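Colleague: Have a look at this fold, sequence not included:
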């Protein structure tokens, strides 16, 4: 699942369901929003696992609740039920992965930098090590900056396209752009995953979502993946 801006207690410019604790919002508001998220998915707050995201390619496998965010990582993998993995985003791609047959799920922060340096192959390897088969993995790409509006310098576009083919675009203004989700979709399918679904919403233009590019400071929405005890 993915969250939006609506339904929380944070005040502008973090209004209202900000889940990021690193963006300058009142910590009490973030804690209240995180409790609301836990209630929404039917788990206790300690069963949600958060990351200290650094735009890298480190992957952590977790087997139970942790105190505080998992340090310096951009992907989480688990085989434990009723343990929710959370990825925060505000233009970067929140990527959720699952092999239901093996009982392995993952949450990935796949921004431009992490996607370029190979966070997705790393997390697929970690899922396989936990018992998954890539041919059974289903992927979901959450809302993110889209190719029509994600404008970048031409040199950056060329560099990212070299490492993540399929991501280069032309923006609606006719300038060089990037669609990281398109590149990730191609990468996932070429790796052999069973299927890739995507949220059609684009963060830069959709004001129901947070966008760092549209205006900063701002909050963070979340992608959340978990297996319940009845599945």
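Modeller: The structure has been received and is ready for your questions. A quick note: this is a predicted structure, and the numbers were derived from the prediction, not measured.
Colleague: drop to CA atoms for contacts and neighbour counts, all remaining ones
Modeller: Fine.
Colleague: For this protein, which segments are assigned as strands?
Modeller: With DSSP state E as the criterion, the chain has strands at 48-49, 59-61, 75-78, 84-89, 93-99, 104-110, 138-141, 168-170, 176-178, 195-198, 221-225.
Colleague: And those strands: which comes nearest residue 29?
Modeller: Residue 29 lies closest, by C-alpha to C-alpha, to one member of the strands of the chain: strand 221-225, at 14.0 Å.
Colleague: so what secondary structure elements neighbour the closest one?
Modeller: strand 84-89, strand 93-99, strand 104-110 (3 or more C-alpha pairs under 8 Å, 6 or more residues apart in numbering; DSSP states H and E).
Colleague: Using TSV, please lay out those together with distance to residue 214 and mean neighbour count.
Modeller: Formatted as TSV, the helices and strands packed on strand 221-225 follow (distance: least, C-alpha to C-alpha, whole Å; neighbours: other C-alpha atoms under 10 Å):
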stretch	distance to residue 214	mean neighbour count
strand 84-89	13	28
strand 93-99	16	26
strand 104-110	19	29
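Colleague: Redo those strands as a markdown table? Include distance to residue 2.
Modeller: A markdown table is the format used below for these (distance: least, C-alpha to C-alpha, whole Å):
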| stretch | distance to residue 2 |
| --- | --- |
| strand 84-89 | 9 |
| strand 93-99 | 9 |
| strand 104-110 | 11 |
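Colleague: Please compare the first structure with the one that follows:
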């Protein structure tokens, strides 16, 4: 097939995708299908009602646009924390439905619709994000937009949302007296102490961390070498055989830095129906957004 033929075929595929998205338009997002929350409310309500175990320090919410998220309960003073589930978006399997990444192979129009829905849930203000590189870099930001390569963001700007994308890695929100931080902590960043480093970049004063949905020791088996490295750095309690507790290691790291920790206790590996899990759903799955917004006290 020549170059002209390939362009025509690509245009035809794009037109077909757009026609599929136009079926069943979504209020506020012309051309996008209805959110899954609206499409099957009984089923979604049942899944949400079973999400939190008794005594979990969290609550579930459905935003006006349909996005379903989890937040700490009680919530922190001076900030709002959002851990979005995979529910309430428009992406089709295997990215159903609130996927925020175009890099995983999802339809860009669907991802744009999902991000718009999340932006509404966050209050419509500016957002800052990074190119996540699975490291321990921390960036301070004062305005919205792309901030560079890092895996943690810190700000003192009120109304600015700090965002990371996850699918098993640990989202950690830090709330201080005058600043907030959002962290994407994979095993490399956790071993390098990214959460403690982010806390150290914040102003002096009391801080509390909130550990969101992530893969946990029940579902995360690693090599003996990696398990040994974590045990040496964070103590034997973070491993059980070859099963590794990233939240346990992060808690140890933060408590060493004098940070109080609230762990929501939710496992992406146990509940891939509610959260994206790369390990349980690979090779193709979506990414969820986690965010923290500084607000007035």
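Modeller: Nice, thanks for sending it over. Since the model is a prediction, treat every value here as computed from it, not as a measurement.
Colleague: show me what contacts residue 4 of the first structure?
Modeller: Residues near residue 4 of the first structure by C-alpha atoms under 8 Å, 6 or more residues apart in numbering: 17, 208, 209, 210, 221, 222.
Colleague: So which of those residues is surrounded by the most neighbours?
Modeller: residue 210 (32 neighbours; other C-alpha atoms under 10 Å).
Colleague: what residue of the second structure matches up with that one?
Modeller: When the second structure is aligned by TM-score structural alignment, residue 210 of the first structure is paired with residue 276.
Colleague: In this model residue 86 seems to touch that match, though I could be wrong.
Modeller: Yes. Applying C-alpha atoms under 8 Å, one finds residue 276 of the second structure in contact with residue 86, separated by 6.3 Å.
Colleague: Residue 128 of the first structure - how many residues pack around it?
Modeller: Neighbour tally, residue 128 of the first structure, other C-alpha under 10 Å: 15.
Colleague: I misspoke; the intended subject was residue 66 of the first structure.
Modeller: 13.
Colleague: Spatially nearest residue to it, not counting backbone neighbours?
Modeller: residue 49 (6.6 Å; C-alpha to C-alpha, 6 or more residues apart in numbering).
Colleague: quick one: buried residues of stretch 161-175 of the first structure?
Modeller: Neighbour-count burial for stretch 161-175 of the first structure flags 161, 164, 165, 166, 167, 168, 169, 170, 171 (criterion: 16 or more other C-alpha atoms under 10 Å).
Colleague: any idea how far residue 16 of the first structure is from residue 8 of the first structure?
Modeller: Distance, residue 16 of the first structure to residue 8 of the first structure, by C-alpha to C-alpha, to the nearest Å: 5 Å.
Colleague: actually residue 131 of the first structure, not the one I wrote
Modeller: 37 Å.
Colleague: Which one's more surrounded, the two?
Modeller: Between residue 131 of the first structure and residue 8, counted using other C-alpha under 10 Å, residue 8 has the larger neighbour count: 20 against 15.
Colleague: which residues does that one contact?
Modeller: 15, 16, 17, 18, 32, 33, 36.
Colleague: Show me what the second one lines up with in the second structure.
Modeller: Residue 16 of the first structure maps onto residue 97 of the second structure when the alignment is built from TM-score structural alignment.
Colleague: Give me the neighbour count for its match.
Modeller: 28.
Colleague: Are there residues contacting both of residue 276 and residue 86 of the second structure? Which ones?
Modeller: Shared contacts of residue 276 of the second structure and residue 86, counting by C-alpha under 8 Å, 6+ apart, come down to residue 288.
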